[in-house]
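Asks: got a predicted model here, sequence first, then my questions.
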Amino acid sequence: MKFVLGFAILLAYQLLGEILVILLELSVSGPVIGLLLLLATLIVRGQVGESLNTSSSHLLGHLSLMFIPAGVGLMTHYKLLAQEWLAISIGLVAGTLIMLFSCALIMQLMAKLFTPEAIDD
């Protein structure tokens, strides 16, 4: 019963996120908004309920199943991937490098901003 209650909570937050996206015409997906709302709720509560912990643990245990549709998509579009492999590879490498550089830059800025010496100045 705990799993069902926790799963219902997760679905309720996803539904709330979808409703907010539709009403506010946001360009972010509903599940992302629902996840942020769940995070805010958990921060305010300060703890994770037993039912939510049970259901999320079970779902994370089967997370590898979520990669099956992506694998099927790769196999379905194999010819297109074979034709466009260079552009896809360049995009993946460039995107990864841009993300790594951006994260490193943001981390350096945050470290400078939140060091004790910066607070004293």
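Replies: Thanks, I have it. Residues are numbered from 1 along each chain as shown.
Asks: C-alpha from now on. contacts and neighbour counts both.
Replies: Fine.
Asks: strands of this protein, start to end?
Replies: Ranges of strands in the chain, per DSSP state E: none exist.
Asks: could you pull out the helices for it?
Replies: In the chain, the helices defined using DSSP state H lie at 2-24, 30-45, 50-61, 68-76, 78-83, 85-114, 116-120.
Asks: just name whatever secondary elements the second one is in contact with.
Replies: Using 3 or more CA pairs under 8 Å, 6 or more residues apart in numbering; DSSP states H and E as the contact criterion, the neighbours of helix 30-45 among helices and strands are helix 2-24.
Asks: can you list the neighbours in contact with the helix it packs on?
Replies: 26-35, 37-38, 50-56 (CA atoms under 8 Å, 6 or more residues apart in numbering).
Asks: redo that, cut-off 7 Å
Replies: If you take CA atoms under 7 Å, 6 or more residues apart in numbering as the criterion, helix 2-24 is touched by 29-31, 33-35, 38, 51-52, 54-55.
Asks: alongside the first one, take a look at this:
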Amino acid sequence: MLASLGLILLCQLIGEAITRGFGLLLPGPVVGLLLLLILLLVRDRFAIIAQGPLRNGGVETASRGLLNNLSLLFVPAGVGVVEKLDLIYAHGIAIVLILALSVVVTLLATVLTFRLVSRLFGHEAP
């Protein structure tokens, strides 16, 4: 499991290096996840890649362990919020408005994307 976690973190590090090196607008962990996805997709085709943490579902087991304890990763964010309560009191209304606006924009983008993909594949959206 340690090697699998190391592989996940290595992919994240490489993704971060790629985004900073090429000045991409994507977050480094997203590029790292894409790299990990590519590794998982090609692991059955190449025997060399299938060795180590990629064999026998090692990455899947490690990621399941991370997901089971995901709530622990929110503790630092919660501490950061409590630490900045004075800013929240000062700008609370603006923060709530921006959050509400971002939810609406996200929902609209999701609906428009769904409708576009439905048309492209010949299915009518409900």
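Replies: Cool, the structure landed. Quick caveat: nothing in here was measured; it's all calculated off a predicted structure.
Asks: thinking again about what came up before, are any of the contacts of helix 2-24 of the first structure buried, and if so which?
Replies: Neighbour-count burial (16 or more other CA atoms under 10 Å) applied to those gives 30-31, 33-35, 38, 51-52, 54-55.
Asks: would you check how far apart the residue most central in space within the second structure and residue 114 of the second structure are?
Replies: Nearest to the mean C-alpha position of the second structure, by CA atoms, centre = their mean, lies residue 30 at 5.4 Å. Using CA to CA, to the nearest Å, residue 30 of the second structure is found at 22 Å from residue 114 of the second structure.
Asks: compute the first-to-last residue distance for stretch 57-70 of the first structure.
Replies: Start-to-end span of stretch 57-70 of the first structure (CA to CA) is 22 Å.
Asks: and if you look at stretch 46-66 of the first structure?
Replies: Span of stretch 46-66 of the first structure from end to end, CA to CA: 29 Å.
Asks: residue 13 of the second structure maps to what in the first structure?
Replies: In the first structure, residue 13 of the second structure lines up with residue 15, judged by TM-score structural alignment.
Asks: looking for the alignment partner of residue 83 of the first structure in the second structure.
Replies: In the second structure, residue 83 of the first structure lands on residue 90 (TM-score structural alignment).
Asks: how about residue 37 of the first structure?
Replies: Per TM-score structural alignment, residue 37 of the first structure is aligned with residue 35.
Asks: check contacts around its match.
Replies: Residue 35 of the second structure touches residue 11, counting by CA under 7 Å, 6+ apart.
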